[in-house]
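Participant: the amino acid sequence is not available; the structure is as follows:
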């Protein structure tokens, strides 16, 4: 008689056993007072406020299973939410995840998603406090993130002032370059770094959080993460603040992307200015302020409205818009 094999799919294992499998052996961060196992989680709010954000990823719109591993997808789902929390000046404290998956989804896939989500949550200094599990036709991940301001004022898009220095922390255009490689079917050794950047963004959380603990933290007037594209996200900041912004093309450029763009017959400047998903951080700092480690200047806040590059308006799309273009992860950059 042949030896019985263990369950291989979600259907075979069952909902509650799957939930137990996902959570077994996980250690909660200090901000989670009660994790999975009850009707709801209990999360600490030390100064009486939460920063809260949510984001959803849908299979073949925001990711493709033939382009990214399950662990990559799990990490990306957490990273894009953690970046939004940090962009408000808060420290990530907990995540709640709702997962929809087909009944025949392999357990290996769910294990990979869970491992990726927990790994990125730990990198952000937090943990996954709970969530929901439902049956769906395609794979769907919806993440809610909570953040602790630790007594500080929130940093919003509305604080930029005329004369401020525009600065960024993190890389720009790398995720867009990786997407271009995947779309062109041109995977090879010279594209390894941009492919990794697209599959697993690396928001520089500490560049923001360390800066907020320095004596000159009040010099950071406005802050956002670059998720939809540098021009698009700075455009939101300029509008919210009632100012204009002008970028220095040379300061924004990244020579490391030029040879990749040449191989793909593409424009590296377009990746940098309109690509998103690197989840770099862009902020405006008081004129003359010394920028903290990890930040570099790329432009200046001016009177007026809108965003220019070297005084010239950018022609074409400034970045991602969820209901623009064709509804396909191949034709549109997934966000």
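Facilitator: Nice, thanks for sending it over. None of these values were measured; they are calculated from a predicted model.

Participant: when you work out contacts or count neighbours from here on, use the C-alpha atoms and nothing else.
Facilitator: OK.

Participant: all helices of the stretch 1-150 of the chain, in order?
Facilitator: For the stretch 1-150 of the chain, the helices defined by DSSP state H, counting those that start in this stretch occupy 10-13, 15-23, 70-86, 107-123.

Participant: most tightly packed of the ones you listed?
Facilitator: Comparing the helices of the stretch 1-150 of the chain by mean neighbour count (mean count of other C-alpha atoms under 10 Å), helix 70-86 ranks first with a mean of 27.

Participant: give me the three-state assignment for residue 152.
Facilitator: The three-state label for residue 152, taken from DSSP: H, G, I helix; E, B strand; the rest coil, comes out as coil.

Participant: before we move on, the earlier item: now for the helices of the stretch 1-150 of the chain, which one comes closest to residue 294?
Facilitator: Minimum separation from residue 294 across these (C-alpha to C-alpha) falls at helix 70-86, 15.0 Å.

Participant: sorry, back to before: I'd like to know which of the helices of the stretch 1-150 of the chain is closest to residue 207.
Facilitator: Distances from residue 207 to each of those were compared using C-alpha to C-alpha; the minimum, 9.9 Å, belongs to helix 70-86.

Participant: what number of residues are in the vicinity of residue 92?
Facilitator: By other C-alpha atoms under 10 Å, 28 other residues sit near residue 92.

Participant: what's the answer for the one 5 residues further on, then?
Facilitator: Burial measure for residue 97: 23 neighbouring residues, criterion other C-alpha under 10 Å.

Participant: presented hereafter is structure B, for comparison with structure A:
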């Protein structure tokens, strides 16, 4: 196939879009000026993310398939965190003209497979030449006639619970930065997160008062719920799931590591939580987040922090 420059814009578009299955929510897919996506609820949940080579991924650490799955996962998880069902992605793909067309195929295979896991489709997008690979992904979702789950509904007395892996991606990143090749499960978690997409429906069924995707670290992200709801969140570090594979720095990774795309929510004290959810704290009157009664140090990801 050669490079994407040799294929040309429309050759590349044809190569990539042929790889994308279309689900029932996409009424008109790639090939026109815009896609048509069903919105049965009359509203659409929408979110977008940018991934820049060297900032969000490295091609010497991750292959194109994993990068595609990661790009889709972080957007699909945001839709699920609103209590919505993911329906479609729009993908902007910028890359040097010397990029192998096979690399682009792997990327879109990853996007498509992650969409399948969440019940969504890639509905369209754009391609353009650039100095570095950049992905701009927009995800859409359907609320099914229900109100969104936001960050502003937590109330004193609520239970704080988490669903999914915490700290695995951060631990894997640390291994890669140290030049190590294992444990493979941690490096794999950094390359390809596994959001538990059922978490949104589970949280809604359990009466969640607030919900979010843990993308920048548990403490930092729970701080968003605390600020939006006007409450304090008290975390019990002994209740945070820290498997042995995370090693001696496991708790730090679990509290401050991002990119696992787990979910954290608040629930009424009487709520019956599925066994897949782990209670890790309570909501109280006040402000901020405390860990074992103390102010945590600086942690979590901030794109503009040096």
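Facilitator: Received the coordinates, thanks. What you see is a predicted model, and the numbers here were worked out from it, not measured in a lab.

Participant: TM-score for the pair, please.
Facilitator: Laid over one another, the chains give 0.98 as their TM-score (TM-score structural alignment, normalised by the length of the second structure), with 306 aligned residues with a C-alpha RMSD of 1.1 Å.

Participant: can you add distance to residue 222 of the first structure and give the helices of the stretch 1-150 of the first structure back as TSV?
Facilitator: Compiled in TSV, the helices of the stretch 1-150 of the first structure are given as follows (distance: least, C-alpha to C-alpha, whole Å):
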stretch	distance to residue 222 of the first structure
helix 10-13	45
helix 15-23	37
helix 70-86	12
helix 107-123	24
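
Participant: so which of the ones you listed is nearest residue 300 of the first structure?
Facilitator: When those are compared by C-alpha to C-alpha, helix 70-86 sits nearest residue 300 of the first structure, at 22.7 Å.

Participant: so where is the closest one in the second structure?
Facilitator: Helix 70-86 of the first structure corresponds to residues 64-80 in the second structure, going by TM-score structural alignment.

Participant: ok, the counterpart of residue 294 of the second structure in the first structure - contacts?
Facilitator: Using TM-score structural alignment as the criterion, the counterpart of residue 294 of the second structure in the first structure is residue 312. For residue 312 of the first structure, no residue meets the contact criterion (C-alpha atoms under 8 Å, 6 or more residues apart in numbering).

Participant: leaving out sequence neighbours, find the closest residue to the most centrally placed residue in the second structure.
Facilitator: With the centre of the second structure defined as its mean C-alpha position, the nearest residue by C-alpha atoms, centre = their mean is residue 74, 2.3 Å away. Closest residue to residue 74 of the second structure in three dimensions, ignoring its sequence neighbours and counting by C-alpha to C-alpha, 6 or more residues apart in numbering: residue 261, at 6.5 Å.

Participant: swap in residue 50 of the second structure?
Facilitator: The shortest distance from residue 50 of the second structure to any non-neighbouring residue, by C-alpha to C-alpha, 6+ apart, is to residue 136 (4.6 Å).

Participant: what does the one you found align to in the first structure?
Facilitator: By TM-score structural alignment, residue 136 of the second structure lines up with residue 142 in the first structure.

Participant: burial count for that match?
Facilitator: For residue 142 of the first structure, the tally of surrounding residues (other C-alpha under 10 Å) stands at 19.

Participant: isn't it up against residue 56?
Facilitator: Yes. Look at residue 142 of the first structure against residue 56 with C-alpha atoms under 8 Å: they come within range, at 4.2 Å.

Participant: shared neighbours, these two?
Facilitator: Between them, residue 142 of the first structure and residue 56 share the neighbouring residues residue 77, with contact defined by C-alpha under 8 Å, 6+ apart.

Participant: about what we covered before: how close does the match of residue 136 of the second structure get to residue 101 of the first structure?
Facilitator: Computed with C-alpha to C-alpha, to the nearest Å, the distance linking residue 142 of the first structure and residue 101 of the first structure is 12 Å.

Participant: do the same with residue 205 of the first structure
Facilitator: When distance is defined by C-alpha to C-alpha, residue 205 of the first structure is 30 Å away from residue 101 of the first structure.

Participant: what strand or helix carries residue 226 of the second structure?
Facilitator: Secondary structure from DSSP states H and E places residue 226 of the second structure in helix 218-229.

Participant: with the first structure overlaid, report how far that helix is off on average.
Facilitator: Between helix 218-229 of the second structure and its aligned partner residues in the first structure, the average distance after superposition works out to 0.4 Å, using mean C-alpha distance after the TM-score superposition for the first structure.

Participant: residues in the first structure aligned with that helix?
Facilitator: With TM-score structural alignment as the criterion, helix 218-229 of the second structure aligns to 230-241.

Participant: so which bits of that stretch are buried?
Facilitator: If you call a residue buried by 16 or more other C-alpha atoms under 10 Å, then stretch 230-241 of the first structure has these buried ones: 230, 231, 232, 233, 234, 235, 236, 237, 238, 239, 241.

Participant: hmm, back to that, pretty sure the residue nearest to residue 50 of the second structure sits against residue 51.
Facilitator: Yes. Because the distance of 6.5 Å satisfies C-alpha under 8 Å, residue 136 of the second structure is recorded as touching residue 51.

Participant: for the first structure, which segments are assigned as strands?
Facilitator: Along the first structure, the segments classed as strands by DSSP state E run 32-34, 42-43, 51-58, 91-101, 128-135, 140-148, 165-169, 220-226, 244-247, 280-285, 295-302, 306-309, 312-313.

Participant: out of these, which gets nearest to residue 14 of the first structure?
Facilitator: Residue 14 of the first structure lies closest, by C-alpha to C-alpha, to one member of these: strand 128-135, at 10.8 Å.
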